[in-house]
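> Only the shape, not the letters, is given here:
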């Protein structure tokens, strides 16, 4: 099973994905946690952050997840998932795919911006930031949408996802 957690930078996808993985492992299930930054590093940081590079990286990630799913390995993946056509590819090619959209309001993300990503982009010091100068088309057909206004704990959000997917895990 592939649990694909989508959201803007700072929306909580990595933290929720880590927590969800722990909960899945506690059920005595195999599970791998991945996120976009980790994949970039594992694959040698050979792609930048332009739209073309992001698109190439998205398909690399999707093919890797499909391969792991075919091997009976559960994957919880926290990823920006910028391209609707990539999400459609996932639905078509990954048999056991579950998409979760962590919808966090941009003003809250800017306020909580621990990496200074949004502040730098809004001041013109950084380019190719999704949600600022690169559009983020929110998913239209996620299996689950969770509004993350940061009033619920990461564990609570992960538990909501777990309840939806635990019957489908390898």
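Looks like it arrived, so ask away. Remember, it's a predicted structure, so these values are computed and weren't measured experimentally. Numbers count the residues shown, from 1 in each chain.

> rest of the way, CA atoms for contacts and neighbours
OK.

> which residues in this protein form helices?
Along the chain, the segments classed as helices by DSSP state H run 13-26, 36-42, 51-70, 84-93, 106-111, 117-122, 154-165.

> right, so these: which one is the most enclosed?
helix 13-26 (a mean of 21; mean count of other C-alpha atoms under 10 Å).

> That helix - contacts with which helices or strands?
Judged by 3 or more C-alpha pairs under 8 Å, 6 or more residues apart in numbering; DSSP states H and E, the packing partners of helix 13-26 are strand 2-6, strand 31-35, strand 74-79, helix 154-165.

> And the ones you listed: which comes nearest residue 53?
Nearest to residue 53, of all the helices and strands packed on helix 13-26, is strand 74-79, at 14.8 Å by C-alpha to C-alpha.

> now for that closest one, which elements pack on it?
With contacts taken as 3+ C-alpha pairs under 8 Å, 6+ apart, strand 74-79 sits against strand 2-6, helix 13-26, strand 31-35, helix 36-42, helix 51-70.

> Dump these to CSV, plus distance to residue 97.
Conversion of the helices and strands packed on strand 74-79 to CSV gives the following (distance: least, C-alpha to C-alpha, whole Å):
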stretch, distance to residue 97
strand 2-6, 5
helix 13-26, 15
strand 31-35, 14
helix 36-42, 17
helix 51-70, 9
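
> okay, the helices and strands packed on helix 13-26 in CSV with distance to residue 44 next?
CSV is the format used below for those (distance: least, C-alpha to C-alpha, whole Å):
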stretch, distance to residue 44
strand 2-6, 22
strand 31-35, 15
strand 74-79, 18
helix 154-165, 30
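
> what about the helices and strands packed on strand 74-79, which gets the closest to residue 129?
Residue 129 sits nearest to helix 51-70 of all the helices and strands packed on strand 74-79, at 10.3 Å, using C-alpha to C-alpha.

> Now do that closest one: which elements does it pack against?
With contacts defined as 3+ C-alpha pairs under 8 Å, 6+ apart, the packing partners of helix 51-70 are strand 2-6, strand 74-79, helix 84-93.

> this is the other structure I want to compare:
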């Protein structure tokens, strides 16, 4: 029995990158995953946009708080399943719900919560998916941070404030440094 226990993979970890639409979650996640893979770490990237499609929740126009919360908890459970197999999971998702943050802290191995805090004016300027423009035109409702209330993490492990002079590499370095300090003896 002891031999079987020693052959289990080491516990993985989950880096949960959150923020409003247009904050740069996917950009940071992609750069972080590239860096971790370059260092030889087994890593999986999950993106909220792709996950909505996988879980059949593509029509976000009609997703209120309850539907979005349920979907976010499914994301968290998927992260746990993967991390329990010894991989690092980097997920980029809005999922700004207190219930999800609490569940993650209690259940996800090596959980690191990263909040990208970008002012609404900058998010509206970026608007890569046209969400803010479509909301303003009355074409969308239940938009996180506008007419759908969000719960910003009360104590994220990393709270990265918007700084237009700060390159993405500096954000990646901040996350890597935090990961290193969490795994150091």
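Perfect, thanks for sending it. Note that the structure is a prediction, hence the values are computed from the model and not measured.

> Let me see the contact set for the alignment partner in structure 2 of residue 56 of structure 1.
In structure 2, residue 56 of structure 1 lines up with residue 70, judged by TM-score structural alignment. If you count contacts by C-alpha atoms under 8 Å, 6 or more residues apart in numbering, residue 70 of structure 2 has none.

> Residue 154 of structure 1 now?
12, 15, 16, 19.

> Looking at the helices of structure 1, which is nearest to residue 141 of structure 1?
Using C-alpha to C-alpha, the helices of structure 1 put helix 84-93 closest to residue 141 of structure 1, at 9.4 Å.

> Provide the aligned range in structure 2 for that closest one.
Using TM-score structural alignment, helix 84-93 of structure 1 lines up with residues 98-107 of structure 2.

> likewise stretch 105-113 of structure 1?
Alignment note (TM-score structural alignment): stretch 105-113 of structure 1 is matched to residues 119-127 of structure 2.

> any idea how far residue 61 of structure 1 is from residue 79 of structure 1?
Separation of residue 61 of structure 1 from residue 79 of structure 1 (C-alpha to C-alpha, to the nearest Å) stands at 9 Å.

> how many neighbours does the aligned residue in structure 2 for residue 27 of structure 1 have?
Matched to structure 2 by TM-score structural alignment, residue 27 of structure 1 sits across from residue 39. Burial of residue 39 of structure 2 is recorded as 9 neighbouring residues (other C-alpha atoms under 10 Å).

> What lies in contact with the match of stretch 105-113 of structure 1?
With contacts defined as C-alpha under 8 Å, 6+ apart, stretch 119-127 of structure 2 is touched by 20, 21, 22, 23, 132, 133, 162.

> give me that answer again for 6 Å
If you take C-alpha atoms under 6 Å, 6 or more residues apart in numbering as the criterion, stretch 119-127 of structure 2 is touched by 22, 132.

> What's the match for residue 146 of structure 1 in structure 2?
Aligned by TM-score structural alignment, residue 146 of structure 1 pairs with residue 160 of structure 2.

> Return the distance of the nearest residue to that match once chain neighbours are set aside relative to residue 123 of structure 2.
Excluding its sequence neighbours, the residue lying closest to residue 160 of structure 2 (C-alpha to C-alpha, 6 or more residues apart in numbering) is residue 116, at 5.1 Å. For residue 116 of structure 2, the distance to residue 123 of structure 2 equals 11 Å [C-alpha to C-alpha].

> now swap in residue 174 of structure 2 and tell me
In this view, residue 174 of structure 2 and residue 123 of structure 2 are 22 Å apart by C-alpha to C-alpha.

> so which of the helices and strands packed on helix 13-26 of structure 1 comes closest to residue 52 of structure 1?
Nearest to residue 52 of structure 1, of all the helices and strands packed on helix 13-26 of structure 1, is strand 74-79, at 16.5 Å by C-alpha to C-alpha.

> neighbours around the match of residue 146 of structure 1, how many?
16.

> Equivalent analysis for the one 4 residues further on, please.
Around residue 164 of structure 2 sit 9 other residues, with neighbours defined as other C-alpha under 10 Å.

> do the one 3 residues further on as well
When neighbours are counted by other C-alpha under 10 Å, residue 167 of structure 2 registers 9.

> Can you lay out the helices of structure 1 as a markdown table showing distance to residue 134 of structure 1?
Compiled in a markdown table, the helices of structure 1 are given as follows (distance: least, C-alpha to C-alpha, whole Å):
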| stretch | distance to residue 134 of structure 1 |
| --- | --- |
| helix 13-26 | 19 |
| helix 36-42 | 17 |
| helix 51-70 | 8 |
| helix 84-93 | 14 |
| helix 106-111 | 13 |
| helix 117-122 | 10 |
| helix 154-165 | 27 |
